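> Dropping the sequence and predicted coords here.
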Amino acid sequence: MKRHQFTHIVGTKTYQFRDLKDLMAKATPARSGDYLAGLAAGSAEERVAAQMALAALPLSIFLNDLLVPYEKDEISRLIIDEHDAVAFAPIKHLTVGDFRNWLLSDEVDAGVLAAAAPGITPEMAAAVSKIMRVQDLILTARKCRVVTRFRNTIGLANSLSTRLQPNHPTDDASGIAASILDGLLYGSGDAVIGINPATDNVPQVIKIVSMLNEVIDQYQIPTQSCVLTHVTNTIAAIERGAPVDLVFQSIAGTEAANLGFGINLNLLDEARNAALSLKRGTVGNNVMYFETGQGSALSANAHHGVDQQTCEARAYAVARKFKPLLVNSVVGFIGPEYLYDGKQIIRAGLEDHFCAKLLGLPMGCDVCYTNHAEADQNDMDILLTLLGTAGCTFVMGIPGSDDIMLNYQTTSFHDALYARRVLGLKPAPEFEAWLKQMQIFGDGDEVRLAAGLPAPFQQALRRLS
């Protein structure tokens, strides 16, 4: 594979970039992780020079000048070996700058973007995002339409789904049930009812997933459950007869980072096949759920000198291969070492959403931050509103925005309801019909809670109290 050097002149000063990796990193909007890695531009002027040089490059360079060597990384091999040359043909003559203009043009709609997605590599998506303003990221992502199905239909136009996240620090069944009831009564849970177990072993996974299955069956909820455990635990649970809906795994953008997670592509393929064998979906067979996040490869010293946002985009190649129901970036969860403050978190969340949607993924976002970051809930309100405008697939729903098991701040049931109301967004249609049937939502087109406690849940509340 070829290696290139790049220069760009600003006034009387010539900026030199030693290779494509260096150019991509220097062109990235400022973030603490890239400074930590020694990859960031040394000044705003150098960043602009890099962005201008990047904009002039042909998209085809990313097929010939690989940021992570083909022979050393199975993600690089996946990207190149499964690249769709036919889908790429209509845009192969474009530069990165031309690509931005093409994406923003009125002629390019959801159908055109869907047809092009298999021909776009993660590095192409990352490159164009680096020269885009926030409004560019929002406008293009909003045009992308990615629809997936298991027990309901996720990602339709003018929709926003939610993951109901009823985590508990001791996995107490009553505490989990109370959070599930609370979330359902605010219309949360159509993307998935997903729990991070406090005790992470196969018997506990089976116990929790069985409890979730009972709740879904008892109330005939058109949604799916997931226990966010390691993929090997889920495979073992399936082998023991557990009622698994979705298989979860955190993924990253390099082979070395994924090995740090204890996974590779073959293991993920095994897990997907195991879940498909259960045939538990009623309207579709998208059975995988992936989480990603900028900084994961860097934190494992597995980034190969590539900037954290480009590494993140490469994780979407992994996700795309396995046709997931859901993908989300836990954008502020990894901490201020990688995204220092609210401004960096907001930009990263919009980048992640844009790149994943452009690559054809059903992308959501955990709009979140840790308590030692320079961010607060007002920053999250801004990001939530921008993502809702951009057509984000789903966000999290947590009691009071505060995950008492993982100890971080995210979005609440109320926040998701706000976004749906102010932006005119709906849950998955099957789930919305159930909410109205159960007297949680009122009749009509507006997202409105019905008055009083719905009769079907009065007995459940008495049991919990």
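Perfect, thanks for sending it.
> okay, CA-based contacts and neighbour counts for the rest of this
Fine.
> buried stuff in stretch 105-115?
Buried residues in stretch 105-115, defined by neighbour count with 16 or more other CA atoms under 10 Å: 109-110, 113-114.
> now stretch 54-68
So, applying 16+ other CA under 10 Å, buried residues of stretch 54-68: 54-55, 57-63, 65-68.
> Just flag the most distant two among these.
Using CA to CA, the pair of the buried residues of stretch 54-68 lying farthest apart is 55 and 68, separated by 20.8 Å.
> Now name the helix or strand holding residue 310.
helix 308-321 (DSSP states H and E).
> Centroid-nearest residue for the protein?
residue 328 (2.0 Å; CA atoms, centre = their mean).
> Doesn't that residue lie inside a helix?
No: counting by DSSP: H, G, I helix; E, B strand; the rest coil, residue 328 is located in no helix; its state is strand.
> State the distance from it to residue 31.
From residue 328 across to residue 31, the span is 20 Å (CA to CA, to the nearest Å).
> try this one next to it:
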Amino acid sequence: MAYAHSVRGRSFRFDDLKTLLAKATPARSGDALAGIAAADDSERAAAQWALADLPLKTFLNEQVIPYEQDEVTRLIVDSHDSGAFAPVSHLTVGDFRNFLLSDAADEAALAALAPGLTPEMVAATSKIMRAQDLVLVARKCRVVTKFRNTIGLKGRLSTRLQPNHPTDDPAGIAASVLDGLMYGSGDAVIGINPASDSIPAVMKLVAMLDEIISRQNIPTQSCVLTHVTTSIEAISRGAPIDLVFQSIAGTEAANKSFGVDLAVLKEGRDAALSLQRGTVGDNVMYFETGQGSALSAEAHHGVDQQTVEARAYAVARAFKPLLVNTVVGFIGPEYLYNGKQIIRAGLEDHFCGKLLGVPMGCDICYTNHAEADQDDMDVLLTLLGAAGVNFIMGIPGSDDIMLNYQTTSFHDALYARRVLNLAPAPEFAAWLERAGIFTDASAAKLGESLPAPLRALAFG
């Protein structure tokens, strides 16, 4: 079905829904690279007006990727909850935006609505929203998950302690873990990107993290961010795995480029659940996503990168994850060129994920060849903190020496908690106070000395 709108006497025609969505997207380099972006601001404005007038029901009748060709589309269509959708089924995209900004759209209403929304609906709505709109609506969404602690509660900001090392050196990793714990980092997960994906190497790292957590009775979880099939095999060999990780995308073809499909993800979740390692909940999956991943794999089907990214959250939602984060600036300037585009993408991703009922975090990051710097990341960090992001990254000095990109540091998380009056997950906050690391976790106030238990952790 074709769509049309006029701006200042110029008429614009959009051949189908995916073209309309692409042309309505705020400018970003990835869509320009794919040849699907609006030619100029007039065409973008016309597409946004046409999109605002589009009934939400359109997204149930017209798919951006055919049902027969893509298992992610089939998942979206087959899992749609028409009852949950009913309260907004009569609205246009523009009307839906206005509803989301209204007081009627409170936490309870948005939670009930989530199963009735499709990724394309929320992506379309984000395209006609300002940055402040994305912050305000996302702040009203609350997605709470549990494993050994409770993540996503109001007034809380969790962090992934990311102790990566280019050679997986145990001493280097332990030093980073200690550093992070001393700044109150690590309640979302202590998660390592391994230098080696071999099963013995992964199992060694898993065992090391398990020993640290169990010896110090830390109410958190660990994850070695290896391929899901490696985690499945490690579990079969007796590895004490808490969370199973996988990078995912919003099309079947892109997921195949990662070596996964929905069946493999289910197998990974079932394997982790079989270990019954959670103490307060059973959310056992950790997913990472990022705008541009499908385009980089030539698996985007002509759909704009932000809409494809939102479709990845439908994949995540199906597996009840503990953590999902968009690694927003990691893929590079070919997809998000500068700080402005990275900031916009991070807010869009968080908004879309939260509306769909996904426990969204963000790796607030950029590569060194992007037109961005740490000031841009400070802006995005502050905006996401205000928007109620579930978790962010924490790494020494904000410089990942293994993956060679810039992200947020332990100090950055402490800044966000102090300025925005946010605390760690409650169970982890209580542990920080017992250990003497924080004197007042609710105010993110650090203790004055290194506690004896952590001296033992550091020095054996």
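Alright, I've got the coordinates. Fair warning: this is a prediction, and the values are worked out from it, not measured in the lab.
> ok so, going back, keep only those of the buried residues of stretch 105-115 of the first structure that are in helices.
Of these, the ones assigned to helices by DSSP state H are 110, 113-114.
> What is the burial count for residue 298 of the first structure?
21 (other CA atoms under 10 Å).
> which residue lines up with it in the second structure?
Under the alignment by TM-score structural alignment, residue 298 of the first structure pairs with residue 295 in the second structure.
> May I see the buried residues of stretch 309-324 of the first structure?
Those would be 309-320, 322-324, for stretch 309-324 of the first structure by 16+ other CA under 10 Å.
> what range in the second structure matches that stretch?
Mapped onto the second structure using TM-score structural alignment, stretch 309-324 of the first structure spans residues 306-321.
> hang on, the earlier thing: can I get the buried residues of stretch 105-115 of the first structure in a markdown table including distance to residue 172 of the first structure?
Shown next, in a markdown table, are these (distance: CA to CA, whole Å):
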| residue | distance to residue 172 of the first structure |
| --- | --- |
| 109 | 47 |
| 110 | 44 |
| 113 | 45 |
| 114 | 43 |
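> Out of these, flag the one nearest to residue 457 of the first structure.
Using CA to CA, these come closest to residue 457 of the first structure at residue 110, 40.1 Å.
> ok, now which ones touch the counterpart of that closest one in the second structure?
Using TM-score structural alignment, the equivalent of residue 110 of the first structure in the second structure is residue 107. If a contact means CA atoms under 8 Å, 6 or more residues apart in numbering, then residue 107 of the second structure has 140-142 as its contacts.
> Residue 259 of the first structure maps to what in the second structure?
By TM-score structural alignment, residue 259 of the first structure lines up with residue 256.
> Its match sits in which helix or strand?
Under the assignment here (DSSP H and E), residue 256 of the second structure is part of helix 252-257.
> Identify the residues contacting stretch 55-63 of the first structure?
Under CA under 8 Å, 6+ apart, the answer for stretch 55-63 of the first structure is 80, 92-99, 121, 123-124, 128, 131.
> measure it end to end?
Terminal residues of stretch 55-63 of the first structure are spaced 16 Å apart (CA to CA).
> Now do it: which range of the second structure does it align onto?
Against the second structure, stretch 55-63 of the first structure falls on residues 52-60 (TM-score structural alignment).
> for the counterpart of residue 248 of the first structure in the second structure, what are its contacts?
In the second structure, residue 248 of the first structure lines up with residue 245, judged by TM-score structural alignment. Counting by CA under 8 Å, 6+ apart, residue 245 of the second structure touches 223-228, 231, 285-287.
> so which of those residues comes closest to residue 199 of the second structure?
Nearest member of those to residue 199 of the second structure, counting by CA to CA, is residue 231, at 8.1 Å.
> ok, now which ones touch the corresponding residue of the first structure for the closest one?
For residue 231 of the second structure, the aligned residue in the first structure is residue 234 (criterion: TM-score structural alignment). Residue 234 of the first structure makes contacts with 202, 205, 244, 247-248, 271, as judged by CA under 8 Å, 6+ apart.
> Out of these, name the ones that lie in helices.
Those of the contacts of residue 234 of the first structure lying in helices (DSSP H): 202, 205, 271.
> Map the first one across to the second structure for me.
Residue-level alignment of residue 202 of the first structure against the second structure, with TM-score structural alignment as criterion, gives residue 199.
> My guess is that match contacts residue 236. True?
No: counting by CA atoms under 8 Å, residue 199 of the second structure does not reach residue 236; the two are 11.0 Å apart.
> Neighbour count: the two, which is higher?
residue 199 (17 against 10).
> tell me the average deviation of the host helix or strand of residue 294 of the second structure from the first structure after fitting.
Residue 294 of the second structure belongs to helix 293-296 when elements are defined using DSSP H and E. For helix 293-296 of the second structure, the mean deviation from the first structure after alignment is 0.4 Å (mean CA distance after the TM-score superposition for the first structure).
> With distance to residue 221 of the first structure as added columns, please give the contacts of stretch 55-63 of the first structure in CSV.
Output for the contacts of stretch 55-63 of the first structure, formatted as CSV (distance: CA to CA, whole Å):
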residue, distance to residue 221 of the first structure
80, 41
92, 45
93, 48
94, 47
95, 48
96, 45
97, 46
98, 46
99, 43
121, 37
123, 39
124, 40
128, 40
131, 43
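> Having no further points to raise, I will conclude here.
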